[in-house]
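Colleague: Below is the sequence, then the predicted model.
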Amino acid sequence: MLRLDASQPMPESLRGAIIALGNFDGFHRGHQAVAKEALDWARAEGRPAIIATFDPHPVRYFAPDAPPFRLTTLDQRQELFANAGADAMLVFAFDAALAATTAQDFVTELLARRLGAAGVVTGEDFTFGKGRGGNVAVLRDLGATCGLAARAVGAVAEQGEVVSSSRIRDALKVGDCGLATHLLTRPFAIRGQVQHGDKVGRTIGFPTANLALGNYLRPRYGIYAVTGLIETGPLRGTLLHGAANMGIRPTFDPPKELLEPHFFDFAGDLYGEEIEVSFHHFLRGEAKFDSLDDLIAQMERDCLQAKDLLSGIARK
């Protein structure tokens, strides 16, 4: 699927598209409803369908020191948008120029003239433009002056509450993988390149594939039942079962924040490969052990529990 830069002219073949417009971090049930409306509209009129996103997130621009909070990378969003049926992903780089763009210019100059959109779909709470001067009503009114139709999709509720990225982040921060998975329609997943570590796990019989956390939200520190999908290399497409430590490894010095999955019955070399680790079940909080023997005994129990919880997920 094409990845388009919103600062550049739209390819002629994609002008006249219907654009689903939002940040879409996580691409949860609410986001999927907005995308579906755009895709259905585009198909009904024989137009291209595009899903747009902002990167970096506006919060990162206005509050650069905010703790990491991302649920998905651009690469993950591109795959999710492609799976939803979009023809392209459109990326708005949120920088000083975009932050200073008025609501009127965003609609008339950017969406209508440069990108040539025929229609835009947003959530009902979508705001845009300098000082958040634009909302759904402004989008409709300005769009009507330049041939740009606009639709809004209401919030999606699950278990009596609106589905939102903030709600998913809150669930992950307390280790509620079940709720996060339900709201996302898939497990939360961290993707990264396997890096060399201290190799302590290897010396005690539990080798790990260490991943830096980057800009991802930090789920609750602790032990998880996970799967790992190998994204690159000769084993690309292989799905592994495992148990992972998410945190700072308090038994070892110095503390080092990492995601450390140990994959069962796997002895391959993953260094330098990209893997995506999905969080299925929270097992326990991170703990400091008095001895390596105590740690090893607990890790054996964790692995047995994880194997049982993951038994219904087919390996590839």
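Modeller: Now that the structure is in, tell me what you want to look at.

Colleague: Please count neighbours and contacts with C-alpha atoms only from this point.
Modeller: Noted.

Colleague: Pick out the residue nearest the middle of this protein.
Modeller: Nearest residue to the geometric centre of the chain (C-alpha atoms, centre = their mean): residue 72, 1.8 Å.

Colleague: My guess is that residue contacts residue 213. True?
Modeller: No - taking contacts as C-alpha atoms under 8 Å, residue 72 lies outside contact range of residue 213: 11.5 Å.

Colleague: Overlap in contacts, these two.
Modeller: Common neighbours of residue 72 and residue 213, using C-alpha atoms under 8 Å, 6 or more residues apart in numbering, are residue 190.

Colleague: From residue 238, how far out is the nearest residue to the residue nearest to the centre of the chain once chain neighbours are set aside?
Modeller: Nearest residue to residue 72 in three dimensions, chain neighbours excluded: residue 26, at 5.4 Å (C-alpha to C-alpha, 6 or more residues apart in numbering). The spacing between residue 26 and residue 238, counted by C-alpha to C-alpha, to the nearest Å, is 23 Å.

Colleague: Compare these two and say which is more crowded by neighbours.
Modeller: Using other C-alpha atoms under 10 Å as the criterion, residue 26 and residue 238 rank with residue 26 on top: 26 against 14.

Colleague: Put this next to the previous one:
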Amino acid sequence: MQGMQKPRVIALGYFDGVHLGHRALMEKAVERARQIGGTSAVFTFDVHPDSVVLGRQVPLITANAYRREEIRLLGGVDEVIFGHFDERMQHMDWRDFIHKMLIGQFGAGWIISGRNNRFGYKGLGNAEGMAAECKKAGIGYDCIEDVKVDGIVVSSTYIRQLISQGDMEGAARFLGHPYTVTGVVEHGRRVGTSVLQVPTVNLALPPEMALPPYGVYATRVLVDGRSHIAATNIGVKPTFRDGGAPTIEPHLLDFAGDLYGKMIHVELHKFLRPEMRFDSTDALKAAIAQNVRQTREYFAK
């Protein structure tokens, strides 16, 4: 032990979406830290390793701006360490990753990884190798088995698939919480307020996030620690064309007040209908009234 520094119990993974599998890793980290009088931590990367290795963006389930906070909130760990994933990291031998980085640099006294976790150059490091090296170094190691829901292994890849199909209830079952889009409220074109008489707030969809199908959702909006139900449109607003990037427009049902500039979380609970073009403002208004009713009914259950 260097000086008085407490040993770190480090859970490894990218932790995108912080799903039930990730939670199992973190619960074990918190438990082991308590046992050995250490600090529980998550070690993750600032960018998704696949986006560097494969050279294409991996759509994320958690907005970059909210990752640290979400991991701590849902995992209960003391700290979140972000390693920088670059060429050097990509080519680091897996044994160096364990001995020089996790143990040498971050004082790991215990490491926890998933059964399918691959790390180091060409992903040559795996659970078996990790167990052997930790033993050599005289530190603890736990391998966490896959978590399954309905017989299917919980993974970010599978959850992204559910999101892309608009299956929000399915995504929530595997995540252990609703799929949530986080962002800062911007000034929109006030079409909602002026033309439609429904107060809406505007969020840009963070470009790194996994896109759900365009359309209307029954949602909850979390702001300043309070939750409000909302009918939310995601898409490019075909009735009022302005060729913009996709936006998220929650229409908060029982809320009056200005949210401009605030960070809000929009939980997508249920897909109500695909985005469509309406021939008249009246037709659009009728559709919105219907979506508001559906949203109220959904949350009344």
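Modeller: Arrived safely, thanks for sending. Here the structure is a predicted model, which is why all the values come from computation and not from measurement.

Colleague: quick one on the thing from earlier: quick one: residues contacting the residue nearest to residue 72 of structure 1.
Modeller: 70-72, 77, 165, 184.

Colleague: Using the three-state scheme, assign it.
Modeller: Classification of residue 26 of structure 1 using DSSP: H, G, I helix; E, B strand; the rest coil returns coil.

Colleague: Aligned against structure 2, show me the partner of it.
Modeller: The alignment partner of residue 26 of structure 1 in structure 2, by TM-score structural alignment, is residue 17.

Colleague: From residue 243 of structure 2, how far out is its match?
Modeller: According to C-alpha to C-alpha, residue 17 of structure 2 stands 29 Å off from residue 243 of structure 2.

Colleague: need the contact list for the aligned partner of residue 176 of structure 2 in structure 1.
Modeller: Residue pairing (TM-score structural alignment): residue 176 of structure 2 is matched to residue 185 of structure 1. Residue 185 of structure 1 makes contact with 28-29, according to C-alpha under 8 Å, 6+ apart.

Colleague: What's the match for residue 78 of structure 2 in structure 1?
Modeller: That one, residue 78 of structure 2, aligns with residue 87 by TM-score structural alignment.

Colleague: Residue 2 is in contact with that match, correct?
Modeller: Yes - counting by C-alpha under 8 Å, residue 87 of structure 1 does reach residue 2; the two are 7.1 Å apart.

Colleague: So these two - more neighbours on which side?
Modeller: Taking neighbours as other C-alpha under 10 Å, residue 87 of structure 1 and residue 2 compare with residue 87 leading, 19 against 12.

Colleague: Please report how far that one lies from residue 14 of structure 1.
Modeller: Computed as C-alpha to C-alpha, the residue 87 of structure 1 to residue 14 of structure 1 distance reads 9 Å.

Colleague: Please identify every residue contacting each of these two.
Modeller: Both residue 87 of structure 1 and residue 14 are contacted by residue 48, under the criterion C-alpha under 8 Å, 6+ apart.

Colleague: and stretch 135-149 of structure 2, which stretch of structure 1?
Modeller: Taken onto structure 1 by TM-score structural alignment, stretch 135-149 of structure 2 occupies residues 144-158 there.

Colleague: Outside of the matching stretch itself, which residues are in contact with it?
Modeller: With C-alpha under 8 Å, 6+ apart as the test, stretch 144-158 of structure 1 has contacts from 29-30, 33-34, 37, 108, 112, 117-124, 136, 139-140, 143, 162-163, 183.

Colleague: go on, stretch 114-132 of structure 2?
Modeller: Contacts of stretch 114-132 of structure 2 with the rest of the structure, by C-alpha under 8 Å, 6+ apart, involve 12-13, 25, 89-95, 97-98, 113, 141-146.

Colleague: Which positions in that stretch come out as buried?
Modeller: Buried positions in stretch 114-132 of structure 2, judged by neighbour count with 16 or more other C-alpha atoms under 10 Å: 114, 117-121, 125-127, 130-131.

Colleague: Let's have these in TSV, adding secondary structure.
Modeller: TSV is the format used below for the buried residues of stretch 114-132 of structure 2 (three-state DSSP):
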residue	secondary structure
114	strand
117	coil
118	coil
119	strand
120	coil
121	helix
125	strand
126	coil
127	helix
130	helix
131	helix
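
Colleague: quick revisit: would you list the contacts of residue 26 of structure 1 in JSON lines and tack on secondary structure and distance to residue 305 of structure 1?
Modeller: Listed next are the contacts of residue 26 of structure 1 as JSON lines, based on DSSP: H, G, I helix; E, B strand; the rest coil; distance: C-alpha to C-alpha, whole Å:
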{"residue": "70", "secondary structure": "strand", "distance to residue 305 of structure 1": "29"}
{"residue": "71", "secondary structure": "coil", "distance to residue 305 of structure 1": "26"}
{"residue": "72", "secondary structure": "coil", "distance to residue 305 of structure 1": "28"}
{"residue": "77", "secondary structure": "helix", "distance to residue 305 of structure 1": "31"}
{"residue": "165", "secondary structure": "helix", "distance to residue 305 of structure 1": "29"}
{"residue": "184", "secondary structure": "helix", "distance to residue 305 of structure 1": "24"}
